[in-house]
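Undergrad: Coordinates for the following, if possible.
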Amino acid sequence: MAAHLDAPPPTAPAPPEHRPRTPRGRTLLRLACGLLVLAALGYAGLRLHHRLNTIDLPQTDTVPQGGYTLTVYFTPSEAYHHGPRRSIRGQVCAGQSLPYSFPADYLERVRLEGFGKTARGDYLGWDFDRHCYFATRTPPMGSHDNALVPWQSVAANHLSTGTQIRVTDCGPGVPGEVCTRVKSAHWRVDDLCSIGCDDVKHLDLYIGEQSRADIEDEDFYFVTKGATIQTSTPQAQRW
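TA: Below you'll find the model as predicted:
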């Protein structure tokens, strides 16, 4: 049927490229743009974080520092102590079952060094906080419940745990062969010095279990002042 003469002519639909965007369309577009911006910022942030953690980290090695006192400590063995025996009844930590007497000079060493190997093959420990003896089958431990490692563990009260130490000059009084071994060792702080370490520049080097009677007469049992060391703090974590 023909259209009415008074009716307005039909309006042609607008071309697709000129159709106005609906609110829903504008929201989706903004969301897409926002996601692209966030992705770009995240990528830039990851690159910056990677750069800061792999390239721009400050050096951790310090310059050599002089004026250090170096001493050594060890784990005494009851097998090399034959003096008069002394009772420790009344000095045993609660809940412990121990023989009540040991050689007196051995006990003095245990109280100084922290641990001693017994004739039975286990270890006698001294609790510096509770002032009592205890037995353990675990080898000598550092102050952070870590095993002490001969010619590696260091007791220090002024350096953070994990600090690596290289001795560059032993100072006076250390035989050449012993000094060579001290300087070539990879020392690491993993213990606290409980006795005689009031000086902040004092390092106590652990040399292991006693293996001979007169260990204090050996060249590697030394005290030296004026040593020079270089420290390296633990590396920052890299991602």
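
Undergrad: CA only for contacts and neighbour counts going forward, please
TA: Will do.

Undergrad: Residue 67: which element?
TA: strand 65-75 (DSSP states H and E).

Undergrad: And that strand, what's buried?
TA: Residues 65, 66, 68, 69, 70, 71, 72, 73, 74, 75 are the ones in strand 65-75 that count as buried (16 or more other C-alpha atoms under 10 Å).

Undergrad: For the residue positioned nearest the centre of the chain, give me its contacts.
TA: For the chain, residue 162 is the residue whose C-alpha lies nearest the centre (C-alpha atoms, centre = their mean; 2.9 Å). Residues near residue 162 by C-alpha atoms under 8 Å, 6 or more residues apart in numbering: 188, 189, 190, 233, 234.

Undergrad: Could you single out the nearest of those residues to residue 61?
TA: Among the contacts of residue 162, residue 233 lies closest to residue 61 (C-alpha to C-alpha), at 6.9 Å.

Undergrad: How about the contacts made by the closest residue to that closest one other than its chain neighbours?
TA: Nearest residue to residue 233 in three dimensions, chain neighbours excluded: residue 163, at 4.7 Å (C-alpha to C-alpha, 6 or more residues apart in numbering). Listed by C-alpha under 8 Å, 6+ apart, the contact set of residue 163 reads 188, 189, 231, 232, 233, 234.

Undergrad: Tell me where the protein has strands.
TA: Assigned by DSSP state E, the strands in the chain fall at 65-75, 85-87, 101-103, 115-117, 123-127, 132-136, 153-155, 164-169, 187-191, 202-209, 223-232.

Undergrad: one more, for comparison:
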Amino acid sequence: MLLQVRFCSVVLALSLLAGCGDPVTRAPSTALPRPSFGPWSVPGPSVSASPAAPAPASASARASSPAPAAAVSSGWELTVYYTAVQSFHDGEPETVTGCRGLDCAHGDEDLGDYPADFVVAVKDEGTGRTAAGTYLNWSYDIGYWLDTAARDTAGAPLRPFVSAAADAGVLPRGTTFRVAGCGHTDDGAAAPEQVCTALRRARWTVTDEFTPGLGGSKHLDLYIGEETGPGFTDSAWYLTLTGASVRTRTA
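TA: Just a heads-up that it's a prediction; the model follows:
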């Protein structure tokens, strides 16, 4: 019996040295999901729970090369736009006509009755969420239409603290930028700290365009999501900033 135990031990040791035996089952690596943010939260970087794989030689060489230069320019005007919410509005009912989708322009279908000031807000801001959960959107080249999301000019959903609008000749679609300095409000005061911090921490991408005549040579419109309550346009979040500075990346 003792000889048999010793024999089994030797066989086991040889098997381990030879790399034989059942493979070790490893738990799959997982990535922590990107946190979801409310309309006034500031986006942050995603976090990975698994260790980073070693970069190939070519990637290492690229990583050691100088990063693209960050160009900062001043004298910008920053405004914000938002999605109106029907439940925060009242006023006499107004019938809206238009399209029941993006496959037409300047339609004449009955899209429903909505509070008059909600309809005004939709035309001013470009989009509004109805009590039914659909989105009443407006664009100068389409008119009103019902949709499943708030849309930019290319038809993609608007993303709070990501989507921004600019005239095509100022910053082309796809340009990414950050707010380097908030400048000041119309009355010369500093921007509210909470608002300025949120605008500066965000990484913006130009995905939208101004209605013709509303943009300008150094004017950016920043999408901040849904309004948070009645009288939103009197809150600190609805503001115009002048003398702001913007940082873009150059190749």
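
Undergrad: Show me the subset of the contacts of residue 162 of structure 1 that structure 2 keeps too.
TA: Retained in structure 2 by both residues aligned by TM-score structural alignment, their matches' C-alpha atoms under 8 Å are the following of the contacts of residue 162 of structure 1: 188, 189, 190.

Undergrad: For the residues you listed, could you give me JSON lines that also reports distance to residue 221 of structure 1?
TA: Listed next are those as JSON lines, based on distance: C-alpha to C-alpha, whole Å:
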{"residue": "188", "distance to residue 221 of structure 1": "19"}
{"residue": "189", "distance to residue 221 of structure 1": "19"}
{"residue": "190", "distance to residue 221 of structure 1": "20"}
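
Undergrad: what's the matching residue for the residue nearest to the centre of structure 1 over in structure 2?
TA: When structure 2 is aligned by TM-score structural alignment, the residue opposite residue 162 of structure 1 is residue 174.

Undergrad: Closest to residue 79 of structure 1 out of the contacts of residue 162 of structure 1?
TA: Closest to residue 79 of structure 1 out of the contacts of residue 162 of structure 1 is residue 190 (27.4 Å), distances taken as C-alpha to C-alpha.

Undergrad: which position in structure 2 aligns with that closest one?
TA: Match for residue 190 of structure 1 (TM-score structural alignment): residue 207.

Undergrad: and its match, how many neighbours does it have?
TA: 24 (other C-alpha atoms under 10 Å).

Undergrad: what does the one 3 residues further on give?
TA: As a burial measure, the neighbour count of residue 210 of structure 2 was computed by other C-alpha under 10 Å and equals 19.

Undergrad: Now do the same contact list for it.
TA: Contact analysis of residue 210 of structure 2 by C-alpha under 8 Å, 6+ apart lists 165, 166, 167.

Undergrad: ditto for residue 110 of structure 2
TA: Residue 110 of structure 2 sits in contact with 95, 96, 97, 98, where contact means C-alpha under 8 Å, 6+ apart.

Undergrad: Pretty sure the third one sits against residue 111.
TA: Yes - if you go by C-alpha atoms under 8 Å, residue 97 of structure 2 and residue 111 touch, sitting 5.2 Å apart.

Undergrad: Now stretch 170-185 of structure 1: buried residues?
TA: Residues of stretch 170-185 of structure 1 classed as buried by neighbour count (16+ other C-alpha under 10 Å): 170, 171, 174, 179, 182, 183, 185.

Undergrad: One more: stretch 134-152 of structure 2?
TA: Applying 16+ other C-alpha under 10 Å to stretch 134-152 of structure 2 flags 135-139, 142-147, 149-152 as buried.

Undergrad: of those, closest to residue 90 of structure 2?
TA: residue 136 (15.8 Å).

Undergrad: which ones are touching the equivalent of residue 205 of structure 1 over in structure 2?
TA: Under the alignment by TM-score structural alignment, residue 205 of structure 1 pairs with residue 222 in structure 2. Residues counted as contacts of residue 222 of structure 2 (C-alpha under 8 Å, 6+ apart) are 78, 79, 80, 81, 161, 162, 163, 164, 165, 204.

Undergrad: and the fifth one, what pairs with it in structure 1?
TA: The one in question is residue 161 of structure 2. By TM-score structural alignment, residue 161 of structure 2 lines up with residue 151 in structure 1.

Undergrad: Now for its match, how many residues are close by?
TA: Neighbours of residue 151 of structure 1 using other C-alpha under 10 Å come to 18.

Undergrad: Report the contact partners of it.
TA: Residue 151 of structure 1 touches 182, 185, 186, 187, 205, 206, 207, 208, counting by C-alpha under 8 Å, 6+ apart.

Undergrad: Quick check: the farthest pair among those?
TA: Once C-alpha to C-alpha is applied, the contacts of residue 151 of structure 1 give 186 and 208 as the farthest pair, at 14.6 Å.

Undergrad: Who has more neighbours out of the two?
TA: Neighbours of residue 186 of structure 1 and residue 208, each counted by other C-alpha under 10 Å, are more numerous for residue 208; the result is 18 against 14.

Undergrad: and residue 2 of structure 2, how many neighbours?
TA: By the criterion of other C-alpha under 10 Å, residue 2 of structure 2 has 7 neighbours.

Undergrad: what about it, distance to residue 124 of structure 2?
TA: Using C-alpha to C-alpha, to the nearest Å, residue 2 of structure 2 is found at 90 Å from residue 124 of structure 2.
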